[in-house]
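Engineer: The following comprises the amino acid sequence and a computationally predicted model.
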Amino acid sequence: MRKPVRIEQTLREALTGPGRVDVQRAIGWDDSNISRFLSGNQGVVIDKLDAMVSAVGYVLITRKYLDAVTTLGEVGMHCECAREGLGECGRSCK
């Protein structure tokens, strides 16, 4: 089973890797802020959260939205029946 990607892991990689400067610039931090954050001695103020999440390549969406996209993908993209106006997947189209 695949292990879920954790935001902590993503932030650590972003703040120590080659794109670090871009993240620092987006949230207005210097090297000492990064060091304190990674060691657990500094948090992120609420008005920097969106910038930080965006800088590491993520966007915030709801689980409800993901569930809807998944359902529409299963039914709409792969259902020849529905595309031909013959009903939803799982029904006999022929």
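Structural biologist: Received the coordinates, thanks.
Engineer: CA only for contacts and neighbour counts going forward, please
Structural biologist: Will do.
Engineer: Check the gap between the spatially most central residue of the chain and residue 10 for me.
Structural biologist: Nearest to the mean C-alpha position of the chain, counting by CA atoms, centre = their mean, stands residue 58 at 4.1 Å. From residue 58 over to residue 10 the distance is 10 Å, taken as CA to CA, to the nearest Å.
Engineer: okay, now the one to match up with it:
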Amino acid sequence: MTMNEPIAVMRRPSIEAAIRSAIADPRRKRQLLEATGWDDSMLSKLVQEKPAGITLDKLDAVLAALDHVIVTRRYLDAMCTMGKVGMFCECARAGGGECGSTR
């Protein structure tokens, strides 16, 4: 890795890390089990990398229990652009160009 690589390449959060973190916290583990209807044996399969067969109908429940949502890169790119430009920029909204511009 180099410092020129995007942050997403340098440090990639994962569902695996989120699940492992939830399992380590008794309250979050209980939420995950309740949301999915799984028992402890399913979590053991997941962390031991045994075939667990997470079904599609459980994916939303897993993500919700982990407090994660799925968004597209396009959406995130748009949010980054708005953040750079200044989504609450009074200058731009008044027709004066972007804040910080050398107009």
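Structural biologist: Perfect, I can see it now. Note that the structure is a prediction, hence the values are computed from the model and not measured.
Engineer: Just give me the match in structure 2 for the residue nearest to the centre of structure 1.
Structural biologist: Residue mapping for residue 58 of structure 1 onto structure 2 gives residue 68, with TM-score structural alignment as the criterion.
Engineer: any idea how far residue 95 of structure 2 is from its match?
Structural biologist: Residue 68 of structure 2 sits 37 Å away from residue 95 of structure 2, taking CA to CA as the criterion.
Engineer: which residue in structure 1 lines up with residue 59 of structure 2?
Structural biologist: Following TM-score structural alignment, the counterpart assigned to residue 59 of structure 2 within structure 1 is residue 49.
Engineer: and what of residue 81 of structure 2?
Structural biologist: Residue 81 of structure 2 is assigned residue 71 in structure 1 as its aligned equivalent, the criterion being TM-score structural alignment.
Engineer: Identify the residues contacting stretch 12-32 of structure 1?
Structural biologist: Identification of contacts with stretch 12-32 of structure 1 by CA atoms under 8 Å, 6 or more residues apart in numbering yields 34, 38, 48, 51, 52, 55, 56.
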